[in-house]
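Colleague: this is a predicted model, with the sequence first.
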Amino acid sequence: MSQLLADIVEQVQHDYHAAMMTSGGENALRIAMELCNHHLYLEIDKLALVVAEDPTLLATRPGGMIADAEEAANPSVGMIICVNLAAGMLEALIGIAAEQGWLKPDAEGHLSEEVHQQLDEVIAPVVDYSDSELAKQNMQKPGRSELTKVMALAESVYQERLATEAADAYNLALEVASEYSVFAPDDIAPLVAENPLLLGLRADGMVEDEIFEGDPPAGLVISAHLTDMVMSQLMDYAVEQGALALDSSGQPIMQLSDKAPPLH
């Protein structure tokens, strides 16, 4: 766990004890939910810093936990991570409540219907990840960004191989884009720290549902978009060099080889 996240967890636990003392031990689950919603659905720049400190968060999946139906159908990377943070914190608070006798499960360990009704009354927030002050600041810094470096390296390799190999331009682009895509959480986290707007990306049908059953890891959503960006850049270069023909609508004419590596 990152130090920033550890500090948040400690604050929530402190606030929970204080709130339960004020309530006289009543509404334990509702208060826990409200605190989790308030503290764990982080704004974009703060969440980017948490991810930078703990890249394993990029392996989290929606898991059917997002309450908002529209958001659940195509969740942002940030929402996937935050709903998992909130769920983990809620579990910890429920443990505290059980130890203190604020929640009393039945003999089978189930909570009463009245307690579950408290849960239904608390609506989790949907955070907007479309604007980032940190991203704006970093864009103004001199030099190339980490993402630009990745894309420049991929294009350099593609240029060299396209000039020296007898290969289909499209399938070669697929191969190079796949080789230079960023998949590991430890590699994605610095890109998120530099550009928190990556937390606003959504699967948008770019991730194979058959592989992940509609429940892709947060980091893979970012990877899919980065791969698509690299692929688009390589295709533009191929068209400029005349290595790819265009159809009547101005789109590249592509012949996908059976041996071409998958994008996602």
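Modeller: Cool, got the structure. Numbering: from 1, shown residues only.
Colleague: alpha carbons only for contacts and neighbour counts from here, please
Modeller: Will do.
Colleague: in which helix or strand does the nearest residue in space to A184 that is not next to it in sequence reside?
Modeller: Of all residues not flanking A184 in the chain, G219 sits nearest, at 7.8 Å (CA to CA, 6 or more residues apart in numbering). Assigned by DSSP states H and E, G219 belongs to helix 218-240.
Colleague: who does that helix touch, helix- and strand-wise?
Modeller: Packed against helix 218-240 by the contact rule (3 or more CA pairs under 8 Å, 6 or more residues apart in numbering; DSSP states H and E) you find helix 77-100, helix 146-164, helix 169-179, helix 185-194.
Colleague: figure out which of those helices is closest to D15.
Modeller: Checking the helices and strands packed on helix 218-240 against D15 by CA to CA gives helix 77-100 as the closest, at 10.7 Å.
Colleague: buried stuff in the closest one?
Modeller: Residues 77-87, 89-90, 93-94, 96-97 are the ones in helix 77-100 that count as buried (16 or more other CA atoms under 10 Å).
Colleague: what angle sits between it and helix 218-240?
Modeller: Angular relation of helix 77-100 and helix 218-240 on a 0 to 180 degree scale: 170 degrees, by axes from the mean of the first three to the mean of the last three CA atoms, to 10 degrees.
Colleague: give the other helices and strands that helix 77-100 contacts.
Modeller: Helix 77-100 packs on helix 3-23, helix 28-40, helix 218-240, going by 3+ CA pairs under 8 Å, 6+ apart.
Colleague: against that first model, consider the following:
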Amino acid sequence: MSQLLTDILEDVRKEYLQRMDANNFSQPFLTAEKLCHEKLYLATDLLADIVNEDPTLLATRASDLIADSRERDNPAVGAIISSNIVMAALESLLGLAVANGWLDVDDDGHILVEDAELDPSRNYPVTADYSRSDAATKNLSKRGPSLLTTIFQAAENEFLELLETEVHEAYQLALQVSGNYAIFAPEDIAPLIVENPLLLGLRPDDMVDEELFEGDPPAGIIISGHLTHILLDQLLELAESKGALGKDGAGHIILPEGDGDNPIVH
């Protein structure tokens, strides 16, 4: 686990004990639930550093964990990761409540919570704005190519070499090269996130195969899908600039018949 996240969760644990003491040890579940949602929708740049320390967080999925109705249908990657951190922290605090005798468990080991504390429709807003990042502004203004630019430049160079001998297959070549340079592994995506934390603001946007991921893609795959589409678009623009593809009257690149829709990530 990320050391940054470990320290944050320890602070949350201490505050939980303080709040329970102040509440005369009442409402242990509701106190934990509120605290986790208040504290653990982490700011963009902080979350990027945590993901860089623990890329496995990119395997998390939204499932039914997001308690903000505005985010639930098309959540930002940052909200997906944070909601999983919230749930893990909540489970830990409930275990602490059991250990202190504030909550009981049944014969099967399930934690028993008073009905008055439970409300499945309770709404907790995502308090972080994953469309803002000071680190991204700072990093992207540095001299020299970014990590992502370096990857895309290598893809463009390979595409141009292939295009010289297979100009009539421009679209298929673009698909092939963008697929070859697709970034799927969490440990490969994490450095891109810490360089540009705004990647945490990306959303599924129907770019990922719903059947493959049952409508609930991992956070990292959402980022990968967007990057693959961006690269594909750049390669198609490059092909058009070389005369391998044309544009219609509206300025849209003309694709081979039957290929009008952008592919989705499988």
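Modeller: Thanks, I have it. This structure is a prediction, so every number in the text was calculated from the model and none was measured.
Colleague: rewinding a little: list the buried residues for the helix holding G219 of structure 1?
Modeller: Buried residues in helix 218-240 of structure 1 (16+ other CA under 10 Å): 218-228, 230-231, 233-235, 237-239.
Colleague: also stretch 173-186 of structure 2?
Modeller: Under the neighbour-count criterion of 16+ other CA under 10 Å, stretch 173-186 of structure 2 has L173, A174, L175, V177, S178, G179, A182, I183, F184, P186 buried.
Colleague: in contact with the first one, which residues?
Modeller: With contact taken as CA atoms under 8 Å, 6 or more residues apart in numbering, L173 of structure 2 is in contact with F159, L162, L163.
Colleague: got it, and the third one?
Modeller: By CA under 8 Å, 6+ apart, L175 of structure 2 lies in contact with L232.
Colleague: and for the fourth one?
Modeller: The contact partners of V177 of structure 2, by CA under 8 Å, 6+ apart, come to A155, E158, F159.
Colleague: rerun at 10 Å
Modeller: For V177 of structure 2, the contacting residues are A154, A155, E156, E158, F159, L162, Y171, T228, L231, L232, L235, by CA atoms under 10 Å, 6 or more residues apart in numbering.
Colleague: on that earlier part again, okay, the helices and strands packed on helix 77-100 of structure 1 in CSV with distance to Q117 of structure 1 next?
Modeller: Shown next, in CSV, are those (distance: least, CA to CA, whole Å):
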stretch, distance to Q117 of structure 1
helix 3-23, 18
helix 28-40, 9
helix 218-240, 30
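Colleague: for the residue most central in space within structure 2, which non-adjacent residue is closest in space?
Modeller: With distances taken as CA atoms, centre = their mean, V77 lies nearest the centre of structure 2, 2.3 Å away. Leaving aside its chain neighbours, V77 of structure 2 sits nearest to L200 (4.9 Å; criterion: CA to CA, 6+ apart).
Colleague: likewise L85 of structure 1?
Modeller: Nearest residue to L85 of structure 1, sequence neighbours excluded (CA to CA, 6+ apart): L40, at 6.1 Å.
Colleague: next one: that neighbour from L263 of structure 1, what distance?
Modeller: To L263 of structure 1, L40 of structure 1 is 33 Å away according to CA to CA, to the nearest Å.
Colleague: which one of the two has more residues nearby?
Modeller: Neighbour tally, L40 of structure 1 and L263, criterion other CA atoms under 10 Å: the higher count belongs to L40, 23 against 19.
Colleague: show me the contacts for the aligned partner of the more buried one in structure 2.
Modeller: In structure 2, L40 of structure 1 lines up with L40, judged by TM-score structural alignment. Contacts of L40 of structure 2 were listed using CA under 10 Å, 6+ apart, and they are 5, 8-9, 12, 47, 82-87, 89, 126-128.
Colleague: let's see 7 Å
Modeller: Residues in contact with L40 of structure 2 (CA atoms under 7 Å, 6 or more residues apart in numbering) are S82, I85, V86.
Colleague: got it, and I81 of structure 2?
Modeller: Residues in contact with I81 of structure 2 (CA under 7 Å, 6+ apart) are L57, T60, A219.
Colleague: make it 10 Å
Modeller: Under the criterion of CA under 10 Å, 6+ apart, the neighbours of I81 of structure 2 are 41-42, 47, 51, 57-62, 66, 75, 200, 218-220.
Colleague: and the equivalent of it over in structure 1, how far is that from E113 of structure 1?
Modeller: Using TM-score structural alignment, the equivalent of I81 of structure 2 in structure 1 is I81. Distance, I81 of structure 1 to E113 of structure 1, by CA to CA: 29 Å.
Colleague: can you check A98 of structure 1 too?
Modeller: 16 Å.
Colleague: quick one: residues contacting L118 of structure 2.
Modeller: F29, L30, E33.
Colleague: hmm, 8 Å instead?
Modeller: L30.
Colleague: from memory V113 of structure 2 sits against L30, does it?
Modeller: No: counting by CA atoms under 8 Å, V113 of structure 2 does not reach L30; the two are 9.3 Å apart.
Colleague: where does the residue lying closest to A43 of structure 2 once chain neighbours are set aside fall, helix, sheet strand or coil?
Modeller: Using CA to CA, 6+ apart and skipping residues adjacent in sequence, the residue nearest A43 of structure 2 is A128, 5.3 Å away. Classification of A128 of structure 2 using DSSP: H, G, I helix; E, B strand; the rest coil returns coil.
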